[in-house]
Every structure is written in structure tokens, then in C-alpha cells.
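J.: I would like to see how this sequence folds:
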Amino acid sequence: MNIVQKRKLWTSISCAIIVLGIVLAFTRGLNFGIDFTGGTLMEIDLKEYVETSQVRNITDKIDPSASIMHIGEEKHIVQIRTTENLDNEARIKIFNEFKDKYNLDEQDLVRSEQFGPAIGREIRNKALISILLATIGMLIYISIRFELSYGISAIIALIHDVLIVLSVYSIFRIPINSPFVAAILTVVGYSINDSIVVFDRIRENIKTVTKKDYVAIANDSIKQTISRSINTSLTTLISIIALYILGVEAIKDFTLPLLVGILAGTYSSIFIASPIWVLLKERGNI
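T.: As a prediction, the model looks like this:
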């Protein structure tokens, strides 16, 4: 298993995805959801549970990317969130379609309003600050617990994971909203875990050799921990996939970036973090 020797291949794969995502983000922009762009929110009591696909038969006329959620104790209330700024006349027109189809009354329009992106900006800014503080804290901890080379490698792998998730969202035009921010913060905490497991094994193995062959040490450490990393990620992914398949749309908004992030985190802990550590050790006394 010569993973470290093939680091250019692994790096090229990641760079290709990230560069494509960045280029598309700059050329056509990220698909920000209503939490960041502002838009329109409507809540309609349909008196019964109605499948999302049936609701979309009406909402797709105004915005095919509108977010649909079922709320309330019995999931009879449908919440429609769209980035389109619909005036009062347009909102009434939409409600009238639901009213005619499901025999509703005027009071069944529970909520109808427009709002701006101010809350989204606040969420974004706090998320960036949280990620920055978490990154600095992890760098300090890993540098003290191990040494600086481990800390730098782990943080680069962490940045890689976040960029991969953002790139996937950019490439496939998936809406970025509040659950996405929460998922990214979860990925930041989760993805560092596998890297630390590999680094801990490297630290133990490096004590038992007289010749500091960093490539061989890293390869042996990856080989000894790879089954643990893959099995741990698989059990986590099974739970998240079940949530994605069976959950409501709000849960899917949270679990999708988790799926991508955990896959990226498992990949980076094996193919990115350790090769970077070897590179740092070979090029200087870090």
C-alpha cells in the first residue's frame, strides 16, 4: 500500500474538484437559499398531510427550487420558502390555488410574509467566526499534543473537506441554507477525528524506528488504521443515509452536506493529511 508515494494523484483529484467548484462559483454564483438571499415565506394549513410532490405541482410555477416543509403536530401545515420576492397579490394568487384544490378557508393561510437577507448574513458571519475559532483551537491543541507539523497537516485536511463540500454544492447547484451551515460546523468537528487517529499511530510508530523513513512510517500507520477509519465512517454514513431517505426536507438539508463532508473527511485523513505531514517533515524541521 503506497499511498504516500501517490500523493500527487490524490492531490490532483481533490484539486480538480475544488478548482471546478470555485470556477463555477465565480462564473454562475453559489445557489444561496432563502436564509441568505431573502424572499417569501408562506404557511398554509391544508387540513391533511399532502405529499411534497403534490405541493410542488403548484409551487413549481413560481420557483422550482422552493423549499417545502411540513410542520405542526400532524404535519398538516405546509411551509413554502422561496427566494422569489412575491408581493401580496402574488401570494394571494398562490394561496387561492391551494384553496380551490383543497377546499380551504381564508384563515387557513397561517402566515404570509417577505423578509430580507439580514438574518442570513448574521448566520454566515457567525459561522465563519465559529469555524475560524475552532480551527485555531484545534491547531493549538494538536500542536501541543503532537507537534506543529501534525497540526498544520490536520488543518489543511480540514480546509480540504470544507472546500470539497462547497465545491459539490457549487457544481450541482444545491441550495445553501441554515442547515448547511450547521452541517459544515459538524463536519469540521468530525473530519479532524480520523486524522488524529492516523497521527496518533504515526507518533507511536516513529518511536520504534531508528531510521526516520517518514514515507514508510506514514504508509504503515495508514495501513494499521484504515479499516478502523472506513468502518467508523460507514456506520455513521448508514445512519445519515437512513435519515436522508426517511427524513423530511429540513432533515435532508442537514444530512446531505454531512454525507459529502464525512466522505471527504475519510478520504482526506487517508490520502491528504498523512502525505502532507510527510512533505512537511521531509522539507524542514517543523
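J.: contacts and neighbour counts: CA atoms only from here.
T.: Fine.
J.: Distance of the residue nearest the centre of the chain relative to H160?
T.: What sits nearest the mean C-alpha location of the chain, by Cα atoms, centre = their mean, is P257, with 2.9 Å. Note on P257: its distance to H160, by Cα to Cα, to the nearest Å, is 14 Å.
J.: all strands of the stretch 1-150 of the chain, in order?
T.: Using DSSP state E, counting those that start in this stretch, the strands of the stretch 1-150 of the chain run over 39-45, 67-71, 77-82, 109-115.
J.: Which elements pack onto the one helix or strand the residue nearest to the centre of the chain maps to?
T.: Using DSSP states H and E, P257 sits in helix 249-271. Secondary-structure packing of helix 249-271 (3 or more Cα pairs under 8 Å, 6 or more residues apart in numbering; DSSP states H and E): strand 67-71, helix 148-171, helix 178-206, helix 214-246.
J.: Proceed likewise with the subsequent sequence, for comparison:
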Amino acid sequence: MELFKPGKVYDFMRVRRFWITLSLSLAFASLISLFWPGPNYGTDFRGGTEIEVAFKKKIDSSAVRHAVVASGQFSEPDVIEVQDPSHPARFLIRVQEISTVDEQTKEALKKALCLGFEGAADDANCPVSARATEVKFSAGGDKLGVRYDVEPDLAKIKGQVTSIPGVKLRAGGSDNPQVVNPRDHRVEIQLQSKGDQLMDVLKQQLGPEVAPDSALRVEWVGPRAGKQLRDSARNSVALAIVFIMLYLAFRFDLRFAPGVVIACVHDALVVLGAFVLFKKEVTLSTIAAVLTIVGYSMNDTVVVYDRIRENLGKHRGKSFGDIINLSVSETLSRTILTSGATMLSVLAFFIWGTGVIKDFAFAMVVGIVAGTYSSIYVAAPLTEWIDRRMSRGGGTTAVKKRLRAAKA
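T.: Model (predicted):
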């Protein structure tokens, strides 16, 4: 399918300075925005506790934020409204607190559970049936694994745990604590998590007629895990770009590789800059979208490069700039059709999607636009500039000289 008249050649290179200046400005502004004001990292990268709730009545984000702060149990929360027609009062609430059990509370719990106690067997506070020989805390601090030498007294153990100020058992059943391994006398004790406490705060501050009965979703990530995820995400994008450069240098010519790499970096920066500008969360899904965009941009650029290489052999009398104009004009219909079809697909998710899907689609929409024009106005002009700089004599470009040598 041809959208443009066959044989028509458009002078893209004539306006390359404007587009290159615009691209450099966008990339530079995006790079600055990553340091100030900085990206809005999600729980995946920053660490913290995040709950997603749907209130029973319409409420604004400021009222939710005030309710959390007024409790005095949490730092200033991030409250984000989620657009969802089925839940008109749906919010994401994120706090920096992760565990309900700090080091001081852990030591108090160990002491209350009589860990390492060597007193008399008939001691009322630490009978043998409630004398722990091993206590392990989960990463989030909301679960304890306790081991005993004899059959444990669950009622006594429950009293030991609840005797610590600020420690509460998770509600929802009578089997807490419970024996999870009768043979080894292992007991599991579930404590209230920060998510549970956050739900209690909403019910106390807003009332049961407004606050939801339960959360739609509860997640937490520790600060160390968040840093590891952030480093891994950065490394994955960098490695993808490096291997793309090696692939292009092997398939085409070393002069072609920098153009597509700069185009891919440009597209990734523009997407991240758009996330900072619109104050959207940068999560693992965002990194997945950036990697998708890098691959999409490279694919589009390779199609243009392939046609440039083909036309370099056909039209030996033309300058490299004329070859680029001809090649881009010949692939323009394909580029618009491919980008248009992809754009229609992601626009549906962007318009009607919610939550993570909507943000992923937003990244794809921005990336498709940036990737399409960067193939024409970033990668190709940069390749022409590099070739011109490396050319040595006679007005014949270095790429043409290499092609002639290969055919000789």
C-alpha cells in the first residue's frame, strides 16, 4: 500500500538542522529533569508500602492524605487517583514505612517468646510449651516463624506476642498463631503489616461508611531491593543499547552504529522526560516500555539503513544526503503504516486502560512518535555527518568507497 506518489522524493535533509536542534533540546531537557525535579519512582524502585483502595463514596486526594497524616503513624503519603469507571473513588496510597517491627521491637519479641530462656520448667511466664528455641522474622516484619522443642501452647504464645506495645496480630481468623509443622513444632505468627495499619487508619479517620472494607492490592518493597531493581533496570537499558550498536556495526558499517544508538538514547530520554513532566510513576513496567521502544526504534532505523545501503550501490553519482532523501522517501509509506497501526493499538490501552497498563501505553505513545522521527532526523543525518567527517578526498563518501571495494 502506497500513501505517497511512487518516485516522489522529499528533501528531508534540508530541514534536518531544525529537527536536530529540537531533538537535542528535548533530550537535554529530559536529562536535566532526571536530576531536577527527578523522576517519581514507584514502590518498585524507592521502597515502601503501597495499597490500592476503592472508597465507598467519592472523596478527593487531599482528604485521604490528611487522614493518613492525622494518624501520626505515617510520613507524608503519596496519594494518586486512579481513573477507573467501575471504581470512581479509586486511589493508590504509598508511604515510606515498610515494616511494623523495628530492631528494638524484634528484641522485645524474642524476649517475650522466651528465646534462649534457661529458667525452671514450671516458670509461669516461660513454660516449656511456650519457650522458643528459634525465632525468624520475614523480610517485611509481618510474619514470625517460631520453633519449639515440645508441642506449643498457642494461647500462651498469643499472649506473649500481644504483650509487646504496638504489636498486633493480623485479624481475620482464630488460627493465628497456628502450627505449620507439627513434627518440628513450628509455629507461624502473622502480625499486622503496614498495609493493615494503613487500612485501620482510613477506617478510623474517615469512618466505615467511606473507607473500604479491604484493600484491592497491597505491595511492599524494601529499600535494598528497590535499589537493586533500580540498578538492574539502568543496566538492562545500557546493555540493550550496547548490543544494538554491536549488531549494527556487524550488519552494516561502523559508521551506521552511532546514529541508531544516539536515536535509541534520545527516544529513551524523551519518554522518561515525559514521565517526569506529567508526574507519572517510573516503575518496572516503565522500564519494560523503554526497552520495547528501544527495540522498536532500532527496527525502524534498520529498515531505513537497509534501503540506504541498497541505494548506495544503485546510485553511485548521488551524494550521501540525496541517498538519504531517496531512501527515506521510499520507506515513508511503510514507516507511517507500521507506526500508525502500532499507535492505534496502544492508544486503545491509553484511553480505556487503567493503572499500570495506562502508563505503559503512555510510554509507548510517546516512544512511537519519538522513535519514528528520530529514525529520519537523528539517525540518518548523524550517519551522513560521520561519513562526511571520515571521508578522505574526491567528493566520494567513505561508505561508497567501501561498497565499491567490496564489489571489486
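J.: what's the TM between chain one and chain two?
T.: Scored against TM-score structural alignment, normalised by the length of structure 1, the superposed chains reach a TM-score of 0.82; 278 aligned residues with a Cα RMSD of 3.3 Å.
J.: dump the residue contacts of the residue nearest to the centre of structure 1.
T.: 165, 180, 183-184 (Cα atoms under 8 Å, 6 or more residues apart in numbering).
J.: which one of the residues you listed has the most neighbours?
T.: V165 (25 neighbours; other Cα atoms under 10 Å).
J.: can you tell me which residue in structure 2 aligns to it?
T.: The alignment partner of V165 of structure 1 in structure 2, by TM-score structural alignment, is V271.
J.: got it, and D200 of structure 1?
T.: Mapped onto structure 2 by TM-score structural alignment, D200 of structure 1 lines up with D306.
J.: how far away is its match from V161 of structure 2?
T.: Here D306 of structure 2 is placed at a distance of 69 Å from V161 of structure 2 (Cα to Cα).
J.: between those two, which one's more packed in?
T.: Using other Cα under 10 Å as the criterion, D306 of structure 2 and V161 rank with V161 on top: 21 against 14.
J.: who does whichever strand or helix holds the more buried one touch, helix- and strand-wise?
T.: V161 of structure 2 belongs to helix 154-162 when assigned by DSSP H and E. Contact here means 3+ Cα pairs under 8 Å, 6+ apart; on that basis helix 154-162 of structure 2 packs against helix 103-112.
J.: Give me the distance between D35 of structure 1 and R7 of structure 1.
T.: Per Cα to Cα, D35 of structure 1 is found 39 Å from R7 of structure 1.
J.: Give me the more crowded residue out of the two.
T.: Neighbours per residue, other Cα under 10 Å: of D35 of structure 1 and R7, the larger number sits with D35, 24 against 18.
J.: who touches the aligned partner of that one in structure 2 in this structure?
T.: Aligned by TM-score structural alignment, D35 of structure 1 pairs with D44 of structure 2. Counting by Cα under 8 Å, 6+ apart, D44 of structure 2 touches 221, 226, 229-230, 283-284.
J.: now do 6 Å
T.: 226, 283 (Cα atoms under 6 Å, 6 or more residues apart in numbering).
J.: just the one 3 residues further on next, same as before
T.: Under the criterion of Cα under 6 Å, 6+ apart, the neighbours of G47 of structure 2 are 221-223, 226.
J.: Check for me that Q190 of structure 2 belongs to a helix.
T.: No: secondary structure of Q190 of structure 2 (DSSP: H, G, I helix; E, B strand; the rest coil): strand, not part of a helix.
J.: Number of residues surrounding it?
T.: 20.
J.: In space, what's closest to it - neighbours in sequence excluded?
T.: What sits nearest to Q190 of structure 2 in space, not counting adjacent residues and going by Cα to Cα, 6 or more residues apart in numbering, is K143, at 4.6 Å.
J.: looking at it, the one you found is touching V187, isn't it?
T.: No: the criterion here is Cα atoms under 6 Å, and K143 of structure 2 misses it with V187 at 10.5 Å.
J.: Among those two, which residue is more densely surrounded?
T.: Between K143 of structure 2 and V187, counted using other Cα under 10 Å, the more crowded position is V187 (24 against 19).
J.: measure the more buried one to T105 of structure 2 for me?
T.: 19 Å.
J.: Please state the offset of the helix holding P257 of structure 1 from the chain centre?
T.: Distance of helix 249-271 of structure 1 from the chain centroid (Cα atoms, centre = their mean, to the nearest Å) equals 6 Å.
J.: still on that earlier bit, if we go to structure 1, which of the contacts of G47 of structure 2 are intact?
T.: Among these, the contacts conserved in structure 1 (both residues aligned by TM-score structural alignment, their matches' Cα atoms under 6 Å) are 221-223.
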